[in-house]
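Engineer: Everything below, folded, please.
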Amino acid sequence: MRMPKLSRILATLAAATMASLGVVAAEASPALAITNVCYNTSQAGPFAGYANQAASIWNAYTNNINMSQCGTNLMIYYTYGGGSYAVRYSLGNGYVVIDYYQAQQYSPLRIMTHEIGHILGLADNYNGNCALLMSGGSAGTACTNPYPHYTEAAAVDSWFRSASPGAESARVFSDSWPAAATVGAQR
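Structural biologist: Next comes the predicted model:
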């Protein structure tokens, strides 16, 4: 496509003026594709604030997602008993259930960030290492680290950089957090 003569003259004049002022025009680099993961805390009860904190953590540790309360890609619920878990329909879509009783034993922010990690594509890693978010409850009740390890965040970035929405099958992630001990039970 040819630029009209006047437009070419103005573009040349602007470039010459910028050069004489020492301004260097740089080519714009292509923007990263950022996927919005819209979450909803209307059913999260006492865990809504933890969901907001967990979303902020994921936003800070990743480059290719933006989590915000803008819809229902990710629903947050809570229950009394039965364990905390996540159900992922596809990358960035599903729901999280936080067990009120487990959140009395384990860090509720760690649980929330961990379960959202499943929705973002991460699997459990039961190695007991508190530095790894996806080690879940295997790190013990004293572990309160709610932050993904750089390798976990890099994996999420990688999947969202190359993701085609809905391209994967649904998965249920359960047993991330040991069930609350019953009275008299031995471990």
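
Engineer: use CA for all of it now, contacts and neighbours both
Structural biologist: Noted.

Engineer: got the buried residues for the host helix or strand of A54?
Structural biologist: Following DSSP states H and E, one finds A54 within helix 48-61. The neighbour-count check on helix 48-61 (16 or more other Cα atoms under 10 Å) flags 48, 50-55, 57-59, 61 as buried.

Engineer: Next, the structure of the following sequence, for comparison with the previous one:
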Amino acid sequence: MITRKLLRACAALLLGLAFLTGTGVSASAAPGAQSGNVRTIRYDTSQAAEFKAAWDEGAKIWNEHLDNVEFVPGSPADVRILADDGWPRAQPQGLGRGTVWMGRQATNEGHYEIRIASHELGHILGLPDRRTGLCTDLMSGASAGTTCKNPNPNAAEIAEVERNFQNGTTGITPGLVLTEAPALARR
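Structural biologist: Model (predicted):
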């Protein structure tokens, strides 16, 4: 009897400590909600056409590099993913929310689909375009050329996203359409 009471008391104490320190794990989280220190961003590829696998891989790449953000497929979605015949672009509506497009014009010209997906998701994570022309810079986008197959963010880009979500800030204007179209690209 004493052992059972002691176990219950210890369990209650541990649950109370977890609640007070904020390290408890919720059974389910609302889309885009915080769960512990990880922000869950749900994305919907139901309109991504032939590019669904590229978007899933782009999300996986970010998940492998970030500690406080996780992309998961699901609905209702924070990020709507579409395919069309234009250039890739993103329209963030806030940190972790928005719409992204995979444009067939870029893929037909030879730009790497997974790099495009990862780059456009970078905009949803608050990163602006930085047309450095360097393949090591994910946010250099199309300026790195069609030979660039690097879909991974660099250390500075990863750190910026982590700071964005820690501070609730973004490096882009919500509602602004960011495009990779060479003639239309905004800096």
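
Engineer: ok, the residue at minimal distance from the centre of structure 1 to I65 of structure 1 distance?
Structural biologist: Closest residue to the average C-alpha location of structure 1: W58 at 4.3 Å, with Cα atoms, centre = their mean. Taking Cα to Cα, to the nearest Å as the measure, W58 of structure 1 falls 8 Å from I65 of structure 1.

Engineer: Likewise for A54 of structure 1?
Structural biologist: When A54 of structure 1 is compared with I65 of structure 1 (using Cα to Cα), they lie 13 Å apart.

Engineer: what's the answer for S169 of structure 1, then?
Structural biologist: 20 Å.

Engineer: With A139 of structure 1 instead?
Structural biologist: Relative to I65 of structure 1, and taking Cα to Cα, A139 of structure 1 is found at 27 Å.

Engineer: Look up the closest residue to Q93 of structure 2, ignoring the ones flanking it.
Structural biologist: P174 (4.5 Å; Cα to Cα, 6 or more residues apart in numbering).

Engineer: T141 of structure 1 now?
Structural biologist: Y106 (5.0 Å).

Engineer: And the one you found, what's its match in structure 2?
Structural biologist: By TM-score structural alignment, Y106 of structure 1 lines up with H111 in structure 2.

Engineer: Structure 2: strands as residue ranges?
Structural biologist: Secondary structure of structure 2 by DSSP state E: the strands cover 34-35, 38-47, 69-73, 79-84, 89-94, 97-103, 178-179.

Engineer: compared with structure 1, how much does the fourth one deviate?
Structural biologist: Right, the one you point to is strand 79-84 of structure 2. Strand 79-84 of structure 2, aligned to structure 1 and superposed, deviates on average by 0.5 Å (mean Cα distance after the TM-score superposition for structure 1).

Engineer: just the fifth one next, same as before
Structural biologist: Following the fit onto structure 1, the mean deviation recorded for strand 89-94 of structure 2 is 0.3 Å by mean Cα distance after the TM-score superposition for structure 1.

Engineer: Does N37 of structure 2 touch L66 like I think?
Structural biologist: No. Contact criterion Cα atoms under 8 Å: N37 of structure 2 and L66 do not qualify, at 11.4 Å.

Engineer: Quick check: end-to-end length of stretch 114-133 of structure 1?
Structural biologist: End-to-end distance for stretch 114-133 of structure 1, by Cα to Cα: 6 Å.
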